[in-house]
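# whatever this is, show me its structure:
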Amino acid sequence: MAYNRPNPDDRSDNVEKLQDMVQNTIANIEEAHETMQFSSPEEREKIEAKNKRREEAITAMRAEIKDEAAAREHGYQQ
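Below you'll find the model as predicted:
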């Protein structure tokens, strides 16, 4: 029986991927703000709640970017 081996941990481009994710999330927030003017009050409430979660995610991603950048600077430990 053949066993699947996990892929090695390649963190070399994590900072760039996270930065792209932050930019995409910011764009989604901006789009949501634009659509709010055409939304019902109930939809506006949902959009506001989702944007709040997006902002929290951005904060977490930025913290992870700092961690990944520090790890890159100090050499990755596997």
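# going forward, measure contacts and count neighbours with C-alpha atoms only.
Fine.
# residue 25 reaches residue 52, doesn't it?
No. Taking contacts as CA atoms under 8 Å, residue 25 lies outside contact range of residue 52: 11.3 Å.
# another for comparison:
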Amino acid sequence: MPNHNKSKPDDRSDNVEKIQSTIQNTIKNMEEAEESMANADSPQQQEEIKAKNERRRQSIQGMREEASDEARDQ
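Below is the predicted model:
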């Protein structure tokens, strides 16, 4: 009986590009969220947007460090 559960080889050759793309998408989302704050219904909604963008900033920093590590390892 053949084994159909073979894993694919770990191809990390394009990880830096994928991370950079994710960073760009996250930045775009942050910009869109900033624009939407002008139309926020309440101060609470504005605070939620600010908090989410702060989490995005932290994620971007982590992704940049990861991209740097990946580039160094290639």
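# what's the match for residue 61 of the second structure in the first structure?
Under the alignment (TM-score structural alignment), residue 61 of the second structure pairs with residue 59 of the first structure.
# just the element for that match, please.
helix 41-74 (DSSP states H and E).
# buried sites along that helix?
44, 47, 51, 54-55, 58, 61-62, 64-65, 68-69, 72 (16 or more other CA atoms under 10 Å).
# kindly report the same for stretch 21-40 of the first structure.
So, applying 16+ other CA under 10 Å, buried residues of stretch 21-40 of the first structure: 21, 22, 25, 26, 29, 32, 36.
# report the distance from stretch 24-44 of the first structure to the chain centre.
Distance of stretch 24-44 of the first structure from the chain centroid (CA atoms, centre = their mean, to the nearest Å) equals 18 Å.
# now what about it, what contacts it?
47, 51, 54, 58 (CA atoms under 8 Å, 6 or more residues apart in numbering).
# can you redo those residues as JSON lines with distance to residue 10 of the first structure?
Shown next, in JSON lines, are those (distance: CA to CA, whole Å):
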{"residue": "47", "distance to residue 10 of the first structure": "35"}
{"residue": "51", "distance to residue 10 of the first structure": "31"}
{"residue": "54", "distance to residue 10 of the first structure": "26"}
{"residue": "58", "distance to residue 10 of the first structure": "22"}
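# now, which of those residues sits nearest residue 15 of the first structure?
residue 58 (13.4 Å; CA to CA).
# just checking, that closest one touches residue 20?
No. The pair residue 58 of the first structure / residue 20 is not scored as a contact, 11.0 Å apart, by CA under 8 Å.
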